[in-house]
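In: sequence-free structure coming up:
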């Protein structure tokens, strides 16, 4: 049975922070593992889907981040060895939580390595079971180039507009927008924010978002949540069971 968060419709500040922290971990780990961007996006979507049914207080975001990225790499046909995934996350836990530059390597023969490996495999199985093995994900990224090509009034700015919108979409994966809005709406909001940053007027006759069958209200809501995200300080890990910051060593310690 799913252990739903209380007050899911109005997430606490602590839950929002842990949502962002977990997605930041996924993004950073995917870069170090040299995974395609789609792997990070799929992992973050699986992360949000899992926590739509499970509690942040009962399921440590560090464990889930490791498990969903390991799974997503397989889903997107870019699998990585579990030892490589664990080594990357081990370094990230030390660097992010301790700020250390003298990182302690993960001993592959240690009990801690075995515990971390069991965590990853266990989370992978739990996510698969919770989501009913339904892992297909359609990301907003796939729409950007076509949308920009159709509406950008200045061909010389198409690439710049598309890149800025792409960056916004990548950042949107740190929120649960993918659970509440269609990918087309997220894409349109990203283009809208990118165009404002570039001071680039987009067509209004007819309104450009209507060409893609997206409601202006959805564009505004997504843009508003993204603005809130950008105003936040960097997320820090907290153990929601104890309400305290975690030791820097990360999962499997002790």
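Out: Perfect, I can see it now. As the structure is a prediction and not an experimental result, all values here were calculated from the model. Residues are numbered from 1 along each chain as shown.
In: contacts, neighbours, all on C-alpha from now
Out: Noted.
In: Test my guess that residue 148 contacts residue 161.
Out: Yes: using CA atoms under 8 Å, residue 148 is in contact with residue 161, at 7.3 Å.
In: what residues are shared contacts of these two?
Out: residue 191 (CA atoms under 8 Å, 6 or more residues apart in numbering).
In: And the two? Which one has more around it.
Out: Neighbour tally, residue 148 and residue 161, criterion other CA atoms under 10 Å: the higher count belongs to residue 161, 27 against 21.
In: Roughly how far does the more buried one sit from residue 141?
Out: Applying CA to CA, to the nearest Å, the value for residue 161 to residue 141 is 13 Å.
In: was I right about residue 152 contacting residue 159?
Out: No: counting by CA under 8 Å, no contact exists between residue 152 and residue 159, whose distance comes to 9.8 Å.
In: These two: who's more crowded?
Out: Between residue 152 and residue 159, counting by other CA under 10 Å, residue 152 is the more crowded of the two (21 against 14).
In: Contacts only, for the spatially closest residue to the more buried one that is not a sequence neighbour.
Out: Nearest residue to residue 152 in three dimensions, chain neighbours excluded: residue 158, at 6.2 Å (CA to CA, 6 or more residues apart in numbering). Each residue near residue 158 by CA under 8 Å, 6+ apart is listed here: 148, 149, 152.
In: gap between residue 156 and residue 49?
Out: 38 Å.
In: Comparing the two, which residue is more hemmed in?
Out: residue 49 (18 against 9).
In: For that one, pull up the helix or strand it's in.
Out: Applying DSSP states H and E as the criterion places residue 49 in helix 37-51.
In: next SSE after that helix?
Out: helix 61-75.
In: residues of whatever helix or strand comes next after that following helix that come out buried?
Out: Downstream of helix 61-75, the first helix or strand assigned by DSSP H and E is helix 82-98. Using 16 or more other CA atoms under 10 Å as the test for burial, helix 82-98 gives 82, 85-95, 97.
In: okay, pairing it with this:
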């Protein structure tokens, strides 16, 4: 992978990282002949890999979220057919851990990702002294450079981290007594819905705060409707 030919014709964002409907429909992966269903599945698997590997390597959730956002943005501008999602996911997790000041050794990221990918299979763990590991490490480091180039070195995660935004919205809902602070079901399920949204390209469609507000409103409406039954 070479940074020189990384970015071809990138779709112009409407506002920073919010892409137009046309840009999303004509994504690089779609232009490479991938179906919409396959693209969604690739994104779901890649973000899921980040989540599970991040947990296994004990990376904080804020860093895991940042890694998922980096990956979603990367594939908003790049093709799954051109860049291996397994390598890109590892690079996003490694990069996000550094950005969030929770740095993790690269070998821990690589071994965790392999464990998640090959769970229950022979050769589940990769030998860090093997030639395979050396090739993987070099590929991940090269991918990290390509990710940085693609996302234009925009690494400030504070305004985009939906977990922080969601927590802030929840605290305000509790303060105004719209929801009960003892309503663990609402809080837990709301957080689960937020995490599920990070397995899609929703962060490329709407601003993070708008996504979180809509998720809160939708779940609150559904929760109240069920409570009346």
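Out: Yep, that arrived. Since the model is a prediction, treat every value here as computed from it, not as a measurement.
In: right, and the secondary structure at the residue nearest to residue 152 of structure 1 would be what?
Out: Of the three states, residue 158 of structure 1 takes helix under DSSP: H, G, I helix; E, B strand; the rest coil.
In: so residue 100 of structure 2 touches residue 63, yeah?
Out: Yes: the criterion here is CA under 8 Å, and residue 100 of structure 2 meets it with residue 63 at 5.8 Å.
In: When the two are compared, which one has more neighbours?
Out: Shown here are residue 100 of structure 2 and residue 63; by other CA under 10 Å, residue 63 has more neighbours (26 against 18).
In: what lines up against the more buried one once you look at structure 1?
Out: Under the alignment (TM-score structural alignment), residue 63 of structure 2 pairs with residue 39 in structure 1.
In: Could you do residue 106 of structure 2 as well?
Out: So residue 106 of structure 2 corresponds to residue 82, using TM-score structural alignment.
In: Residue 52 of structure 2 too?
Out: Aligned partner of residue 52 of structure 2 by TM-score structural alignment: residue 28.
In: likewise residue 74 of structure 2?
Out: Using TM-score structural alignment, residue 74 of structure 2 pairs with residue 50 in structure 1.
In: If we ignore the residues flanking it in sequence, what's nearest that match?
Out: Nearest non-adjacent residue to residue 50 of structure 1 (CA to CA, 6+ apart): residue 127, at 6.4 Å.
In: give me the element that neighbour is part of.
Out: helix 111-130.
In: Could you pull out the buried residues of stretch 141-155 of structure 1?
Out: 141, 143, 144, 145, 147, 148, 151, 152.
In: for those residues, which one is nearest residue 70 of structure 1?
Out: Set against residue 70 of structure 1, the nearest of the buried residues of stretch 141-155 of structure 1 by CA to CA is residue 141 (21.3 Å).
In: now residue 220 of structure 1, what's its secondary structure?
Out: Under three-state DSSP, residue 220 of structure 1 comes out as helix.
In: residues contacting it?
Out: Neighbours of residue 220 of structure 1 in contact, by CA under 8 Å, 6+ apart: residue 189.
In: do you know how far it is from residue 51 of structure 1?
Out: Residue 220 of structure 1 is 25 Å from residue 51 of structure 1, by CA to CA.
In: Next: residue 79 of structure 1.
Out: Distance from residue 79 of structure 1 to residue 51 of structure 1, counting by CA to CA: 23 Å.
In: before we move on, back to that, confirm for me that the match of residue 106 of structure 2 is in contact with residue 118.
Out: No: between residue 82 of structure 1 and residue 118 there is no contact under CA under 8 Å: 10.2 Å.
In: What's the local residue count around the counterpart of the residue nearest to residue 50 of structure 1 in structure 2?
Out: In structure 2, residue 127 of structure 1 lines up with residue 147, judged by TM-score structural alignment. By the criterion of other CA under 10 Å, residue 147 of structure 2 has 24 neighbours.
In: Then the one 5 residues further on?
Out: Residue neighbour count, defined by other CA under 10 Å, stands at 9 for residue 152 of structure 2.
In: rewinding a little: if I look at the match of residue 106 of structure 2, how far off is residue 47 of structure 1?
Out: From residue 82 of structure 1 to residue 47 of structure 1 the distance is 18 Å (CA to CA).
In: Residue 92 of structure 1 too?
Out: 18 Å.
In: Residue 147 of structure 1 too?
Out: 27 Å.
In: For the helix or strand hosting residue 24 of structure 1, buried residues please.
Out: In the assignment (DSSP H and E), residue 24 of structure 1 maps to helix 13-32. For helix 13-32 of structure 1, a neighbour-count test (16+ other CA under 10 Å) marks 14-27, 29-30 as buried.
In: which one of the residues you listed is nearest residue 68 of structure 1?
Out: residue 26 (8.4 Å).
In: Which parts of the stretch 151-254 of structure 1 are helices?
Out: Under the criterion DSSP state H, counting those that start in this stretch, the stretch 151-254 of structure 1 carries helices at the ranges 158-172, 177-180, 183-198, 208-211, 216-230.
In: Switch those helices over to CSV; also include distance to residue 113 of structure 1.
Out: Below are these laid out as CSV (distance: least, CA to CA, whole Å):
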stretch, distance to residue 113 of structure 1
helix 158-172, 31
helix 177-180, 33
helix 183-198, 38
helix 208-211, 50
helix 216-230, 34
